[in-house]
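**Q** Sequence first, then the predicted structure:
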Amino acid sequence: MTKSKPKTTQDNGGAAEFASAMMAINPKAMEAWVEIMNDSASFVADRFQKDLATQKALLACRAPSELMRIQSEFVRDAVEQYTAQTTRMFEKISKAAGKSIKDTTAGQSRDYDDIPL
C-alpha cells in the first residue's frame, strides 16, 4: 500500500490565480489594482504609527483636560484622514474601472449597418 504525499503548497485563497488571470485579461487593470493595494497598505501603516503616537500621548497625560484635548485631536484627525483616503480610493477605483472598461470594449463595437435585416 502506497502512502500519499502530504500537500506542500499553501492555499492562499486563490490570490495567485486571480493575479495571473487579471494580467492575462487586462494588464492595466492589474497595475491599477496593485497601485490601489500599495496605497491602502501605506495608509494603514501611517495610521498605525499615528495611533501608537496617540496612545503614548494618552498614557503620558497628567490632567483630564489634556486627555480630552488629545482624544479630540485624534478623532478629528482620524476622520479627516479616513475621509481623504476614501475619496482617493474612490477616484482611483473609478479611474481604473473606466480604463478597464474602455480597454475591454475598444475594437469590439459593431456598426449597425452590418446587421442583416
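**A** Good, I have the coordinates. Numbers count the residues shown, from 1 in each chain.

**Q** When you work out contacts or count neighbours from here on, use the C-alpha atoms and nothing else.
**A** Fine.

**Q** Could you identify the longest helix within this protein?
**A** helix 64-105 (DSSP state H).

**Q** Tell me which other helices or strands that one touches.
**A** Judged by 3 or more CA pairs under 8 Å, 6 or more residues apart in numbering; DSSP states H and E, helix 64-105 is in contact with helix 27-59.

**Q** Which positions in the helix it packs on come out as buried?
**A** 28-30, 32-33, 36, 39-40, 54, 58 (16 or more other CA atoms under 10 Å).

**Q** now the angle between helix 64-105 and that helix, please.
**A** Angle between the axes of helix 27-59 and helix 64-105 is 180 degrees (criterion: axes from the mean of the first three to the mean of the last three CA atoms, to 10 degrees).

**Q** Summarise which helices and strands helix 27-59 is packed against.
**A** helix 15-25, helix 64-105.

**Q** Centre of the chain to the last one, how far?
**A** Spelled out, that is helix 64-105. Here helix 64-105 is found 11 Å from its chain centre; the criterion is CA atoms, centre = their mean, to the nearest Å.

**Q** structure B:
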Amino acid sequence: MTSKPKTPGAKGAAGLGAFPTIPGAWFSNEAVERWGDIGAEFMEFLSARIHEDVKTQQAILHCKDPAELRKIQEDFLQTAVDQYAAQAGRMTELTNAFLASMMLPPVDD
C-alpha cells in the first residue's frame, strides 16, 4: 500500500487553511476613518440619550402634581422618538459612506 507524500501546501477536505482573499480596501485609511465615524456617532448619541434620561429623572423628582409628571413623560418620549429617528438616518448615511469607502476602484484592462 502506497501513500502520497503530504506536501506543505496540501489541504484536507475540510478546506483548512484555504482562506478567502480579503479586499485591501477593507483596511484602507478611508474605511477605517468611516468605521471610526460610525463609532463616534454612536457614542455621541448614547451620551445625548443618557443626558436626556438624567434631565428627565431630575424633572420627575421636582414635579409637584400628576399633570406636570405627565407633561415630563410626554416630552421625554417625544424627544426620544425624534432623536432615534434622526439617528437612524444619520447611521444610514455613515454606513453608506463606510460601504462606499470599501468599494474597489474599477480596473481598466
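**A** Noted; the coordinates are in hand. Since we're looking at a predicted model, the values are computed, not measured.

**Q** where does the TM-score land?
**A** After superposition, the two chains reach a TM-score of 0.71 (TM-score structural alignment, normalised by the length of the second structure), with 86 aligned residues with a CA RMSD of 2.0 Å.

**Q** one step back: will you turn the buried residues of helix 27-59 of the first structure into a markdown table that also has distance to residue 22 of the first structure?
**A** Below are the buried residues of helix 27-59 of the first structure laid out as a markdown table (distance: CA to CA, whole Å):
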| residue | distance to residue 22 of the first structure |
| --- | --- |
| 28 | 9 |
| 29 | 7 |
| 30 | 6 |
| 32 | 11 |
| 33 | 9 |
| 36 | 15 |
| 39 | 19 |
| 40 | 19 |
| 54 | 40 |
| 58 | 45 |
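
**Q** quick revisit: specify the stretch among the helices and strands packed on helix 27-59 of the first structure that is closest to residue 44 of the first structure.
**A** Among these, helix 64-105 comes nearest to residue 44 of the first structure, with 10.0 Å by CA to CA.

**Q** okay, the angle between that closest one and helix 15-25?
**A** Using the same axes, to 10 degrees: helix 64-105 of the first structure against helix 15-25 is 50 degrees.

**Q** How about the secondary structure of residue 62 of the first structure?
**A** coil (DSSP: H, G, I helix; E, B strand; the rest coil).

**Q** Counterpart of it over in the second structure?
**A** Residue 62 of the first structure maps onto residue 64 of the second structure when the alignment is built from TM-score structural alignment.

**Q** ok, back up a step: do you know which of the helices and strands packed on helix 27-59 of the first structure lies nearest residue 48 of the first structure?
**A** helix 64-105 (10.8 Å).

**Q** Same list, the helices and strands packed on helix 27-59 of the first structure, but as CSV with distance to residue 48 of the first structure please.
**A** Output for those, formatted as CSV (distance: least, CA to CA, whole Å):
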stretch, distance to residue 48 of the first structure
helix 15-25, 25
helix 64-105, 11
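
**Q** Turn those into a markdown table, columns for distance to residue 46 of the first structure and mean neighbour count.
**A** Listed next are those as a markdown table, based on distance: least, CA to CA, whole Å; neighbours: other CA atoms under 10 Å:
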| stretch | distance to residue 46 of the first structure | mean neighbour count |
| --- | --- | --- |
| helix 15-25 | 25 | 13 |
| helix 64-105 | 10 | 14 |
